[in-house]
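*Asks:* quick one: sequence plus predicted model below, questions after.
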Amino acid sequence: MTENTRPAAATVAGDLRVVLAQLVRRLREQATGSDLTKSQSAVLGRLERDGAGTTTELARAEGIRQQSMAAIVAALDGAGLVSGSPDPKDGRKTILDLTEKAREEFRTGRLAKEDWLTQAMSSELSPAEIEQLRVAVELIRRLTKA
């Protein structure tokens, strides 16, 4: 990167961070009815992405104490969003996974977010701008892998 592109990249980086945060907030607004904390949502998201795991594995992955994770898991279990089953390799451990209720809430929430975003794009952007956005998405995807 040359000296001339460094300020431009820094400006774009700042603008991109702000705009993406605003978009994330708007998308979150579309999934109504959730009383989950950020920590609870993060655990559900991790279970959805990575699959079933123990409380210890989840705590390690989220960078929190096992006792804190146990409290989060208890709340999610009480809400019917996770369930546990004995680990077939070590019966002392419990493998946690999403319930069908949690999976349905993920599907419903995603559809609401995508419906809103599709509607917003269709009403606010021209076909050429939607194509520009498609290209930008690919660039952002590359950045996430850097």
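*Replies:* Sure, I can see it.
*Asks:* going by C-alpha atoms from here, please, whenever you check contacts or count neighbours.
*Replies:* OK.
*Asks:* for the host helix or strand of residue 109, packing partners?
*Replies:* Element membership for residue 109 (DSSP states H and E) is helix 100-124. Applying 3 or more C-alpha pairs under 8 Å, 6 or more residues apart in numbering; DSSP states H and E, one finds that helix 100-124 contacts helix 5-30.
*Asks:* same thing but at 10 Å, please
*Replies:* Contacts defined by 3 or more C-alpha pairs under 10 Å, 6 or more residues apart in numbering; DSSP states H and E place helix 100-124 against helix 5-30, helix 38-50, strand 82-86, helix 127-144.
*Asks:* what sits up against the third one?
*Replies:* With contact meaning C-alpha atoms under 10 Å, 6 or more residues apart in numbering, strand 82-86 is reached by 43-44, 47, 52-55, 73-77, 91-103.
*Asks:* taking helix 100-124 as reference, get the angle to it.
*Replies:* Orientation of strand 82-86 against helix 100-124 (axes from the mean of the first three to the mean of the last three C-alpha atoms, to 10 degrees) gives an angle of 140 degrees.
*Asks:* hold the first one in mind and look at this next one:
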Amino acid sequence: MADEIDAEKTAAALRRAVSQVKRRMRNSRTDDLSAAESSVLSRLDRNGPDNIAGLARWDQVTPQTMGATVAALEARGFIERRPDPADGRRFLLSLTPAGVRQLHDIRDAATDKIAAALREHLSPEEIRLIRDAAPLIERVAQYL
């Protein structure tokens, strides 16, 4: 029973911490992409080309909603469509070089902001603890 209580308390603390980091990072962004647009760029970067229906499933939105997001990213030159070799009626979406640069710029800015906060407000021992916990947090995320 003690393990269940610890797991519940740890889960609640982790959820609060991750939510606060996400909220603060989202509120401090200086780029002009929406959260949905950033999500699509990240998903295409991680998983490779996909179609609108697949992206919509990942983000749990309708294909129509995803279509508007994709159109905005296409208009800015961040993603491109190509015919799906497995199904000629569909298109696959992928990042353009400009989309890759945009995504990397966003990620680099976030990493720099977190690194500055770590250096400024945490001890080297605390930074090591967070570094060592990061792979465990990623592992937990895989099971959600």
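*Replies:* Thanks, I have it. Being a predicted model, the structure only gives us computed values, none of them experimental.
*Asks:* before we move on, the earlier item: which positions in the helix holding residue 109 of structure 1 come out as buried?
*Replies:* Within helix 100-124 of structure 1, the residues that count as buried by 16 or more other C-alpha atoms under 10 Å are 102, 106, 109, 110, 112, 113, 117.
*Asks:* contacting residues for the counterpart of residue 53 of structure 1 in structure 2?
*Replies:* Residue pairing (TM-score structural alignment): residue 53 of structure 1 is matched to residue 50 of structure 2. With contact set as C-alpha under 10 Å, 6+ apart, residue 50 of structure 2 has these partners: 40, 43, 44, 81, 84, 90, 91, 92, 93, 94.
*Asks:* tell me the centre residue of structure 1?
*Replies:* The centre of structure 1 sits closest to residue 45, judged by C-alpha atoms, centre = their mean, with a distance of 5.7 Å.
*Asks:* ok, that residue touching residue 61?
*Replies:* No: counting by C-alpha atoms under 10 Å, residue 45 of structure 1 stays clear of residue 61, with 11.8 Å between them.
*Asks:* tally of neighbours for residue 11 of structure 2?
*Replies:* 13 (other C-alpha atoms under 10 Å).
*Asks:* can you tell me what it aligns to in structure 1?
*Replies:* Aligned partner of residue 11 of structure 2 by TM-score structural alignment: residue 13.
*Asks:* and its match, how close does it get to residue 137 of structure 1?
*Replies:* To residue 137 of structure 1, residue 13 of structure 1 is 15 Å away according to C-alpha to C-alpha, to the nearest Å.
*Asks:* and what of residue 120 of structure 1?
*Replies:* Taken as C-alpha to C-alpha, the span from residue 120 of structure 1 to residue 137 of structure 1 is 16 Å.
*Asks:* once you drop chain neighbours, what's closest to residue 66 of structure 2?
*Replies:* residue 56 (5.5 Å; C-alpha to C-alpha, 6 or more residues apart in numbering).
*Asks:* ugh, wrong one, residue 43 of structure 1
*Replies:* Closest residue in space to residue 43 of structure 1, ignoring its immediate chain neighbours: residue 58 at 7.2 Å, by C-alpha to C-alpha, 6+ apart.
*Asks:* doesn't residue 48 make contact with the one you found?
*Replies:* No: using C-alpha under 10 Å, residue 58 of structure 1 makes no contact with residue 48, being 11.9 Å away.
*Asks:* need the residues touching each of the two.
*Replies:* residue 42.
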